[in-house]
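> Pasting a predicted model and its sequence here:
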Amino acid sequence: MKSKAFKMYLKPGMEEEYRRRHAEIWPELVHQLREEGVYDYSIFLDRATDTLFAVQKTRGGTGSQEMTDNALVRRWWDYMADVIVVEADNAPVSEELPELFYME
């Protein structure tokens, strides 16, 4: 098991739309993430800065942010491009966060 944490950036005023889209996440995307080894995934919001903080637990080393060649993941990124800050190719602007502490 490996934990990955990263931050992304919500566009101002888009909290409810972001929440709505994730409440209706595509079942095939969930299946794909699980197939790639992501078995636990949470996203939190710092409302003061519109920063999204994500934590994924994976069986292996691949997290969603490394799935740049996966067509389904890319389609989700295209779908979310109007509510989060993205790169030119619609990949989320994402910064991996180093783990400094883990309590077993």
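Structure received.
> drop to CA atoms for contacts and neighbour counts, all remaining ones
Fine.
> What about V38, how many residues nearby?
Summarising burial for V38: neighbours were counted as other Cα atoms under 10 Å, giving 24.
> I meant R47, not that one.
R47 is flanked by 12 other residues according to other Cα under 10 Å.
> S3 is in contact with R59, isn't it?
No: under the criterion of Cα atoms under 8 Å, S3 lies out of contact with R59, with a separation of 9.1 Å.
> Pasting the second one now:
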Amino acid sequence: MEKYAWRGKIVPGMQEEYKKRHDNIWPEMKEVLADAGIVNYSIWMQGEELFGYYECEKGVEYAAKVQAESNVVKKWDEYMKDILIMEKDPVTGAQPLLTQVFSFR
């Protein structure tokens, strides 16, 4: 199973709103993530900094493709753009993949 990690930033002062929106994530957004083969998805926050991690049952490329083609994801991105500062990969439209340098089981 491939792993995907990303980082981002929250607009200053919008941490509670970011958390609130994720506490109320849309069911159709969860469905897209499941369709993309994304499991064990977690996001951590420290101040304005975000770190996200998920595993891709069908591979990173497949997960990126499903999300890039999803109108729900486009709608979510639009919904979040006022509180989120997120660099996007110009090829995939997703957050740039972080390079894994260590793993311990």
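Noted; the coordinates are in hand. Every value quoted in this text rests on a predicted model; they were computed, and no experiment measured them.
> After superposition, what is the TM-score?
Scored against TM-score structural alignment, normalised by the length of structure 1, the superposed chains reach a TM-score of 0.82; 98 aligned residues with a Cα RMSD of 2.2 Å.
> ok, back up a step: quickly list what's touching both of S3 and R59 of structure 1.
Overlap between the contact sets of S3 of structure 1 and R59, as judged by Cα atoms under 8 Å, 6 or more residues apart in numbering, is nil.
> Looks to me like A63 of structure 2 is in a helix.
Yes: according to DSSP: H, G, I helix; E, B strand; the rest coil, A63 of structure 2 belongs to a helix.
> List the contacts of it.
For A63 of structure 2, the contacting residues are 33, 36-38, 56, by Cα under 8 Å, 6+ apart.
> All the strands of structure 1, in order from the start?
Counting by DSSP state E, the segments of structure 1 that form strands are 2-9, 38-46, 51-58, 95-97.
> and of these, who's closest to N70 of structure 1?
Distances from N70 of structure 1 to each of the strands of structure 1 were compared using Cα to Cα; the shortest belongs to strand 38-46, at 14.0 Å.
> quick one: the closest one to chain centroid distance?
Averaging C-alpha coordinates over strand 38-46 of structure 1 and over its chain gives two centres that are 7 Å apart (Cα atoms, centre = their mean, to the nearest Å).
> Quick one: average offset of that strand versus structure 2, please.
Average distance, strand 38-46 of structure 1 versus aligned residues of structure 2 after superposition (mean Cα distance after the TM-score superposition for structure 1): 1.0 Å.
> Next, the angle from that strand to strand 51-58.
An angle of 170 degrees separates the directions of strand 38-46 of structure 1 and strand 51-58 when computed by axes from the mean of the first three to the mean of the last three Cα atoms, to 10 degrees.
> Quick one: list the elements packing against strand 38-46 of structure 1.
Of the remaining helices and strands, those touching strand 38-46 of structure 1 by 3 or more Cα pairs under 8 Å, 6 or more residues apart in numbering; DSSP states H and E are strand 51-58.
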